[in-house]
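>>> sharing a sequence plus its predicted fold:
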Amino acid sequence: MLPHSTLPPATASSARRAALVAATLASFLTPFMGSAVNIALPVIGREFSLDAVNLGWVATAYILAAVVFLLPFGRLADIKGRRRIFISGLAVYVVVSIAITLSQSGSQLIALRVAQGIGAAMLFGTGVVVLTSVFPPAERGKVLGLNAAAVYIGLSLGPTAGGLLTGAFGWRSIFLTTAALGLFALYFIITRMKTEWQEASDERFDLKGAVVYGLALISLMLGFSELPDPDGFILIGGGAVGLIVFLLLEARTTHPILSIELFRHNPVFTLSNVATLINYSATFATGFLLSLYLQFVKGFSPAGAGLILVAQPILMASISPFAGRLADRFEPRLLASAGMALSATGLGLLIFISENTSMVYIVAALVVLGSGFGLFSSPNTSAVMGSVTRRHYGVASATLSTMRLVGQMLSLGIALLLFALIIGRVQLSPDVHAELVTSLRVAFSIFTVLCVLGVFASLPRGRGLPVNNGN
């Protein structure tokens, strides 16, 4: 593809519009499904008799698969074509969503969630880079803000729609709805987005690095769920060693899937990615944990729980476009750091949750948390994408998405670890309400500390957004 600046005005405008609509549809789709499934987890657990840890794997398997495959697919998108990987990912997502409705056991469901995560990795690794490929730097914050708003609208509608669908038609209807939305997006993309981006077609794919990276992450996450069993410590140790080996390999590879050079010589890129990792590690499991709390401890229906949880993503969706526009005018680091501080405040409020906590208090905490996250996301993404040249857009986008998903994985990993240590491998029931509440309080204490540390990672990244020369 020609750079956006060299396209005829009419063609450039059409390409930008198609890219924005396509990326926005995909950005809505995956969080909508994820947040809807969180609401349905108690129903799924009862149907398949899943204990607390295995129930967590219904959510975690999807995230883990997406993390493992995101960097490789981000790299393949630069080599083989971003549009091609984007369309393939959406097709996989649709087919697997339909297959999930036929699941007959918890193990089948978890296996298919892995396949769905692979499809999601293709989307995560290409959506943002499609936008940054066709929009000029002066408009980047605005379109990334709109893209972030689509994510948060999906998160906003997911709990309510998931609760209503589960109550009226069963949990499988969530995946059928997702498949229908995906089919519409797939038709639109195939017929209206014709441009291909393939800016590294002359480079080789780092298969060795991709394999080591994937095995290390799988070992690490399995280790979390096996603690305090000795095998858990062995798996975590093996995963940590694997990640070190991966970094050493990437430093010596001509065309790595993770550019170590970007981290070495670009403090804005490095610290913005670290801030993303910390932010998602501290916040992502909130919806998962509160969904269980509201339904098992407070006795809400899936629909009722969804209506309460919707407070957080509504604030995200409302604030992120505004924050994106501000990032085009002011220092992204200051906006993102302020958002991280707000998120820490919201998480701190949830430390005091108990069986008797009022819904007003929980909603207030979610409002503060959602406001902070909305203020953080768009400026931070703008800082990352504005700190690299066009040739590195695919790697930068995939790296940012990887930090986000690794953060989500670690957040769920902390929840699984606490369930294993405090609740044990038993089904959630009134007999373990006290243990569930204790798990939540410990988790939110850990998350608050992480978010406070994130503020200090976010502030020193630099006083201004580096100038992108467009090359």
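Yep, it's here.
>>> please make it C-alpha for all contacts and neighbour counts, starting now.
Will do.
>>> what's the single longest helix in the chain?
Secondary structure of the chain per DSSP state H: the longest helix is helix 9-48.
>>> buried residues in that one?
Neighbour counts over helix 9-48 (16 or more other Cα atoms under 10 Å) mark 12, 15-45 as buried.
>>> before we move on, what about stretch 137-146?
Within stretch 137-146, the residues scored as buried using 16+ other Cα under 10 Å are 137, 140, 141, 142, 143, 144, 145, 146.
>>> want to try a markdown table for those, with secondary structure as columns?
Formatted as a markdown table, those follow (DSSP: H, G, I helix; E, B strand; the rest coil):
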| residue | secondary structure |
| --- | --- |
| 137 | helix |
| 140 | helix |
| 141 | helix |
| 142 | helix |
| 143 | helix |
| 144 | helix |
| 145 | helix |
| 146 | helix |
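>>> return the set of buried residues in whichever helix or strand residue 441 is part of.
Using DSSP states H and E, residue 441 sits within helix 433-458. Buried positions in helix 433-458, judged by neighbour count with 16+ other Cα under 10 Å: 433, 435-448, 450-455, 457-458.
>>> please compare the first structure with the one that follows:
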Amino acid sequence: MTASANSQRAEPTELEPISREGLSLLVILAGSFLAPLLMHSTTLAIPSMAADLRLTAESVSLLTLGHILSSACMVLPAGKLADIYGRRKIFSIGTLISGCACLLGGFADSAISLIAARCLQGAGGAFIFASALALVNSIPPPQHKARVMGIYIAIAYLGIVVGPLFGGYVLTHTDWRWVFILPGIALLLTGFIGSVCLSWERYGNRNTRLRWLDTSLYMLSLGLIAVSVFKTGALIGQFMLLAGLAAFGGFCWFQTKRKDPLLQVSLFLHNPVFALLGTVNFLAYSAILALSFTLTLFLQYILGLDALTTGWLLISQALLTALVAPMSGRLTERYKIKDLLLIGFTIMLLGMLCFAVLGESSSVWLVIIGLALVGLSIGIVDTQIIHTALNSVSHEQLGSASATLNGLRSMGGFVGIGIVSYLMSLYLGRNEIVPALYAELYSMLHVYFIVAALLVAVALLLLVVGLIKRDTL
């Protein structure tokens, strides 16, 4: 009887080893979590850096502008390099670059070295996100792509949620340098695992190529525009701005003549879905990507809050996005994509209007409501934009299309931070941010919040025209 019972007893179930694709997704999600965590925790620490290193308002703006400039400059070449050498390899290189940048920032002792670290950090982040988006869209089977994309966006925004809390906790108990060092160690470990232990998609398409003339022209155009921000009052600044715009126009013209372009301009000319979604995505990120920086300045300088309290307040946006994004993919099963986009951008506009009416003695609840509305809107529209835009292109264009989407986001953020940097230069000049200049700082922030709300309003108007009248989707 005992033998019979033993024979009928189920054998212990062995844990199935994680698949190669599953391990790849875990590493990609880890890097996609750490990169935004680093960006937002270091942004929260900018007032502490400014006080410790006695940074001027111009240097403070360069900490953010340098980061987004290098990201915008590198995201398109990174997408092309991912097509050539393999997305896994470029992703691993990006995490290693970001990790090294963190260590450089952690031991910086001057404005120049700190700005250099932020620039290197932006370049590493460009490598991560240019490859991660395409990897996430390529690994899962078609029936799970929308859901996995929602998880990817949620993980990325979870990094944004944890970033301010992590930064606030570190700044409260230790030194701002650890905001760089601790994520840097984690990124180096992630990069090591990605480069040594993973074998998924080891090689790319060697038939494509990166044209260095196009890349140089693209970087030159953004660089000229960035430098002109600080010299707009002088003739040389106006000349540099016009030269930068002309160089970017020339770059776009070159792309229409290339069989294997760096920027898929043809998608805007021949793919109305991608053109519409790419444009509104650019406008939205022009408005929202600078919010973390501007609200950090507002909460810590104008309202006098400490870093930890500021971190707790800033998480409301990312928390709503992280909660809503995984469900956004399922919403397409019940609602039309165009309806979700219109609702999402309307909510985003309401959130931006909350910031536009902020006063020097406003309640923090107005900030929380605005951030919650913006976070809710991003959770609704981000998954729809990415999934729909990438599904509108061929498989061969997937790498360049995902890099183009990331490039549009980075360029949108570059425009937003550029506006902030211009306003800081106009209102504060090269002075340190001291209490005597808080009135000028508030005026600068108020103007930016109004401009950001107008950018979202334009995006919503384009959606109304493109989705309702033309019925693009």
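Perfect, thanks for sending it. A quick note: this is a predicted structure, and the numbers were derived from the prediction, not measured.
>>> got the contact list for the residue nearest the centre of the first structure?
By Cα atoms, centre = their mean, the mean C-alpha position of the first structure lies nearest to residue 405, the distance being 4.6 Å. Contact partners of residue 405 of the first structure, counting by Cα atoms under 8 Å, 6 or more residues apart in numbering, are 63, 64, 66, 67, 280.
>>> who's in contact with the first one?
This points to residue 63 of the first structure. 117, 405, 408, 409.
>>> can you show me which of those residues carry over to the second structure?
Among the contacts of residue 63 of the first structure, the contacts conserved in the second structure (both residues aligned by TM-score structural alignment, their matches' Cα atoms under 8 Å) are 117, 405, 408, 409.
>>> tell me which helix or strand comes right after the longest helix of the first structure.
For helix 9-48 of the first structure, the following helix or strand on the C-terminal side (DSSP H and E) is helix 52-80.
>>> re earlier: what range in the second structure matches the helix or strand where the residue nearest to the centre of the first structure lies?
Assignment of secondary structure by DSSP H and E places residue 405 of the first structure within helix 393-418. Counting by TM-score structural alignment, helix 393-418 of the first structure lines up with residues 398-423 of the second structure.
>>> stretch 86-94 of the first structure now?
Stretch 86-94 of the first structure corresponds to residues 91-99 in the second structure, going by TM-score structural alignment.
>>> ok, and what's touching that stretch?
Under Cα under 8 Å, 6+ apart, the answer for stretch 91-99 of the second structure is 28, 31, 35, 120-132, 183-188, 190-192, 194-195.
>>> on that earlier part again, need the contacts of residue 405 of the first structure in CSV with distance to residue 57 of the first structure, can you?
Shown next, in CSV, are the contacts of residue 405 of the first structure (distance: Cα to Cα, whole Å):
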residue, distance to residue 57 of the first structure
63, 9
64, 9
66, 14
67, 14
280, 18
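>>> nearest to residue 321 of the first structure, of those?
Looking at the contacts of residue 405 of the first structure and their distance to residue 321 of the first structure, the nearest is residue 280, at 19.1 Å (Cα to Cα).
>>> ok, now how distant is whichever residue in the second structure pairs up with that closest one from residue 459 of the second structure?
Using TM-score structural alignment, the equivalent of residue 280 of the first structure in the second structure is residue 285. For residue 285 of the second structure, the distance to residue 459 of the second structure (Cα to Cα, to the nearest Å) stands at 10 Å.
>>> let's have the buried residues of stretch 137-146 of the first structure in TSV, adding distance to residue 328 of the first structure.
Below are these laid out as TSV (distance: Cα to Cα, whole Å):
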residue	distance to residue 328 of the first structure
137	9
140	8
141	5
142	7
143	11
144	11
145	10
146	13
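>>> residue 390 of the first structure: neighbour count?
As a burial measure, residue 390 of the first structure scores 20 neighbours (other Cα atoms under 10 Å).
>>> alignment lookup: residue 458 of the first structure to the second structure.
Aligning on TM-score structural alignment places residue 458 of the first structure opposite residue 463 in the second structure.
>>> looks like that match contacts residue 343 (just checking).
No - with contacts counted by Cα atoms under 8 Å, residue 463 of the second structure stays clear of residue 343, the gap being 10.5 Å.
>>> residue contacts, the spatially closest residue to residue 43 of the first structure that is not a sequence neighbour?
Leaving aside its chain neighbours, residue 43 of the first structure sits nearest to residue 171 (7.4 Å; criterion: Cα to Cα, 6 or more residues apart in numbering). Counting by Cα under 8 Å, 6+ apart, residue 171 of the first structure makes contact with 37, 40, 43, 44, 162, 165.
>>> so what does the third one match up with in the second structure?
Looking back up the chat, that one is residue 43 of the first structure. In the second structure, residue 43 of the first structure lands on residue 48 (TM-score structural alignment).
>>> tell me how far its match lies from residue 297 of the second structure.
Relative to residue 297 of the second structure, residue 48 of the second structure is positioned 11 Å away (Cα to Cα).
>>> give me the common contacts of these two.
Among the neighbours of residue 48 of the second structure, none is also in contact with residue 297 (Cα under 8 Å, 6+ apart).
>>> many thanks, I have nothing further to ask.
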